[in-house]
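Chemist: Build the 3D model from these lines:
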Amino acid sequence: MAKVQKGTIPKVWRYIRRYRLLLILSMLFAAATVAMTLYLPILIGNAIDLIVSPGHVDFPGIRSLLIKIGIIAGCTGLTQWIMNMLNNRITYHIIRDVRQEAFGKLQILPLSYLDAHPSGSILSRIIADVDQFADGLLMGFTQLFTGVVTILGTLLFMLSISWKITLAVVLLTPLSLFIARFIARRTYSMFRLQSQVRGEQTALIDEMIGNQKVVQAFSHQAESMEQFDEINDRLARCSLQATFFSSITNPATRFVNSVVYASVALTGALMCISTAGAAVPFTVGQLSCFLSYANQYTKPFNEISGVITELQNALACAARIFELIEETPQIPDQTDAAELEHVAGNLSISDVSFSYVPDRKLIEHLNLIVKPGQRIAIVGPTGCGKTTVINLLMRFYDVDQGSISVEGKDIRNVTRHSLRSSYGMVLQETWLKAGTIRENICMGKPDATEEELLQASKAAHAHSFIKRLPQGYDTLIGEDGGSLSQGQKQLLCIARVMLCLPPMLILDEATSSIDTRTELKIQEAFSRMMQGRTSFIVAHRLSTIREADVILVMQDGHIIEQGNHDTLLAKNGFYANLYNSQFAR
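Modeler: Predicted structure coming up:
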């Protein structure tokens, strides 16, 4: 725990030092605020000493001191406001930088990380944990600086009045620090656990909201509630523990502070009595001043103990954010990576092996040669590796062994952008962003003309439903398609590919959400589009792949049969059983 905490603080400082100038200004204003705050008790003490006895009150002197007190109090308020403004600026600029870096890392993380971590947990780190970090950081800037300066300043002022009473104060103070440190060391792990469970809860809520139809369709509400209640109870216990132990700090330090205050009052009162007839007496005004300083001296310890508790929480949250920021990004393109040009569709897979988890083999020694214009259909039971082959072709994952080549070039030696721009993908899951229909279709070809846009939409049979929308192609849709039906969203994705017309196509259940009549028309459009283009078709409905030039039958990561539809049926093997099972009662 201590090691994690020590490692986190230098990382936080890396962001803070970008705003060194603002930090120095904040500290100067903090010093000015404290100096003026500490000067006020001296003026008040002097005013008290001008009240000697009934009839012996120096009203002109008191009036002059009150004017000074008013001016200094006003200046103190102004410098404190400027200090707080600077602290807010520093904090929220740091938070902006952290979020930008975290989101930037999200763009270059390998898919393996995103697949292994729930989106709700990542969301919790970037939003909730950063907010908690901001709260702790702001409190640290606002109270830690002023607290430390107040302690040092008060000590100097107290020493100038009486070193004896100052010694009593200083000897009792370490007790307060010991209590604060003792509790703070034990609360860090509790706040870190609280942050982790909060992320787990956010992930579950995000999953339930995104899949509410599935939950209700399978009557899984009770199980979901049980799962939520279990996490919620754990969060309640973690939060209660962390809050309870951290809340002990303030009362404990306040008790020590009260002992210090009582000691100062008693010692000071005795000094007032014993020095009454001395040449330099210890006056009531000085005692009043000292009591004020005793309060001001011990108050920062109280605040700092509260700040330390908040900082434990902030550092625990910061550690989770930095875990994300420091994750290993995807392997960048090689410095001498080539650009894929004039892609005809020649592709070869040579002795490829791959697995998501090292101890669970998936694809082993896969070999395939594809010629330009061929239609390659991939079929097989769920989990056999169909979608994994697509992930490897697009280089969303790198192969563990072997190589994949396009136009004779290993895809690891070409830029990802040129590789992926050579493919057009239509998947069962739709990819739409918040924006207009036009922007979503033109995502892969922003400079497309109006005529090209209309042709692609008509070819995808999306034009008719788009024209019925309130603003046609300029209709705004929300994230992931908003209120559009699943079929309409899929038509937009098909139109997007038809607009780009890349040399190679990947169709993974591309018409799964479309009605049968529209599907027949789109299959015709696909047939025209696939002419002369290398195409990979993944489908569970075997009726959609009968026209493929080559059908690859996969099982447990291996190609067990290969050929066209008629050849494979004649073999009466795995494909024939799979195909005939569609018609079995």
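Chemist: From now on I want contacts and neighbour counts done on CA atoms only, so please keep to that.
Modeler: OK.
Chemist: Just give me the residue right at the centre of this structure.
Modeler: By CA atoms, centre = their mean, the chain has its centre lying nearest to Ile126, at 1.8 Å.
Chemist: quick one: contacts for it?
Modeler: Arg99, Ala102, Phe103, Ile321 (CA atoms under 8 Å, 6 or more residues apart in numbering).
Chemist: Would you do the same for the sequence below? I want to compare the two.
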Amino acid sequence: MFARMREIEVVRRFLTGTVSGVVIDILFSFIYLAALFSISPSLTLIIIILLPSQMAAMAVVGPFLRHRLKQSFVANSAHQSRLIETFRNVETVKAQAGEHRYVRRLDATMAASLALSFKITRLHVVNGLIRDAFSNAFDIMILFFGAMLVLENSITLGQLVAFHLLAGHVSGPILGLASLWEHWQGIQVSRMRLGDVLNAASENEAGKQTLSLMKPAVLRMEAVSFGYSADRQVIHKLSLMVCPGQPTVIVGRSGFGKSTVAKVLAGLYPPDAGSVLIDDQPMTNFSPGSVRAAICYLPQEPALFSGTIRENLLLANENATEDEIERALENSASVDIIKRLPEGLDTQIGEHGSSLSGGQRQRLALARLLLCNPNVLIVDEPTSALDEVSASIVTHTLMRLAQSRAVAIITHRPDVFGPDARILDLEQLQGQK
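Modeler: Sure, this is the predicted structure:
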């Protein structure tokens, strides 16, 4: 995605720099061409014949260059992705004593990228040779045939010198088309890559209603099927209901699609078949923004952002008061985290919350979620990284919230929620796969 977005700068430079300069030069070349014609129509005819020949020769190189540029974009994107992935997980690499293995993986993608860059450079060299060959041909033919015309007294030596000087002003911009042609091949690739982003369907469709809930909502899935690819369904004709009054605890084996169910319930993924209903109305009838304001989702690995703890919490509700923040911290067992930090809520937590432990990140993410005060709450493994005391506080909070709103909890530990929770076994609901 980021590689595609960087293509905007390539297009901008082409439109504001390369194109404007060449267009102005070509416009003036027609004026110079008229002046050349007034000096010697026969010599001007040589230029008129050579210019299309040069452009045809450059056009032959174009498709090969465009093909290599496409391959190079894919190879560079693959190498950058692997580079980012490796450095992001450098601790894992070191823990496995696998530096040499991961270096080999990086070498493979770098070699592929460099090989394609070398092939592109060769095509640029070929294009340059064509440009130089035609430039020299201009000079040789003008001087050769011009000398013959001087000897025949058709033109004077001064006219030949003037013609040769003016011819450079005509051939220069036209020869500059070779460079423009090379840039244009790159722009074609950039345009296609940007098109992948710009032509993607927007989830914000005009005319959709705004979801407004005046009472606790009931969330329901009816015969929902969903898969990340057409040939592999993760959810198959699943029906379930999440109601206020008691927490709905969804359990099942690892890899059976519990987290996917949570994301579909939260409206993050549209189902391939069936429907998700909120108060008996299809979720697709409402704008995604209003749905997500009413249904808040906490993923299994919640994300924090660089900045202070306070800034992260206020992302959920920028108008939250100090009392509301304090209450959210208490209900997520996060008060002790803040007390241990010398700067409290104004502590910088680093990129992705790197200065915090996994359990601390999970509790602060839950506190941020509670500040949303959602009508429906969906949490994925909320106690997986917590100690027994913290897990007890979080469990108590979720049980209390479930009395006044629909709460769905994905977990491998249903026993911590006690007998009052409604347990749904995903494997039984979908049947054996």
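Chemist: Just give the TM-score of the two.
Modeler: Once superposed, chain against chain, the TM-score is 0.89 (TM-score structural alignment, normalised by the length of the second structure); 432 aligned residues with a CA RMSD of 2.7 Å.
Chemist: so which of the contacts of Ile126 of the first structure comes closest to Asn346 of the first structure?
Modeler: Lowest distance from Asn346 of the first structure to the contacts of Ile126 of the first structure (CA to CA) belongs to Phe103, with 36.5 Å.
Chemist: gap between that closest one and Arg125 of the first structure?
Modeler: With the distance defined as CA to CA, to the nearest Å, Phe103 of the first structure ends up 11 Å from Arg125 of the first structure.
Chemist: Those two: who's more crowded?
Modeler: Arg125 (27 against 15; other CA atoms under 10 Å).
Chemist: corresponding residues in the second structure for stretch 156-165 of the first structure?
Modeler: The alignment of stretch 156-165 of the first structure onto the second structure (TM-score structural alignment) spans residues 34-43.
Chemist: Can you list the buried residues in that stretch?
Modeler: Ala35, Leu36, Ile39, Ser40, Leu43 (16 or more other CA atoms under 10 Å).
Chemist: how about the first one, secondary structure?
Modeler: Right, Ala35 of the second structure. helix (DSSP: H, G, I helix; E, B strand; the rest coil).
Chemist: Show the contacting residues for it.
Modeler: Not one residue lies near Ala35 of the second structure by CA under 8 Å, 6+ apart.
Chemist: Max pairwise distance over the buried residues of stretch 34-43 of the second structure: which two?
Modeler: The widest separation within the buried residues of stretch 34-43 of the second structure (CA to CA) is 11.8 Å, between Ala35 and Leu43.
Chemist: Can you classify the corresponding residue of the second structure for Thr388 of the first structure by secondary structure?
Modeler: Using TM-score structural alignment to pair residues, one finds that Thr388 of the first structure aligns to Thr260 in the second structure. Of the three states, Thr260 of the second structure takes helix according to three-state DSSP.
Chemist: Just give the number of residues close to Thr260 of the second structure.
Modeler: 19.
Chemist: which ones are touching it?
Modeler: Thr260 of the second structure neighbours (CA under 8 Å, 6+ apart): Val234, Ile235.
Chemist: The contacts of Ile126 of the first structure in helices, which ones?
Modeler: Arg99, Ala102, Phe103, Ile321 (DSSP state H).
Chemist: Could you pull out the helices in the stretch 401-550 of the first structure for me?
Modeler: Using DSSP state H, counting those that start in this stretch, the helices assigned to the stretch 401-550 of the first structure run over residues 416-420, 437-441, 450-459, 463-467, 486-500, 516-530.
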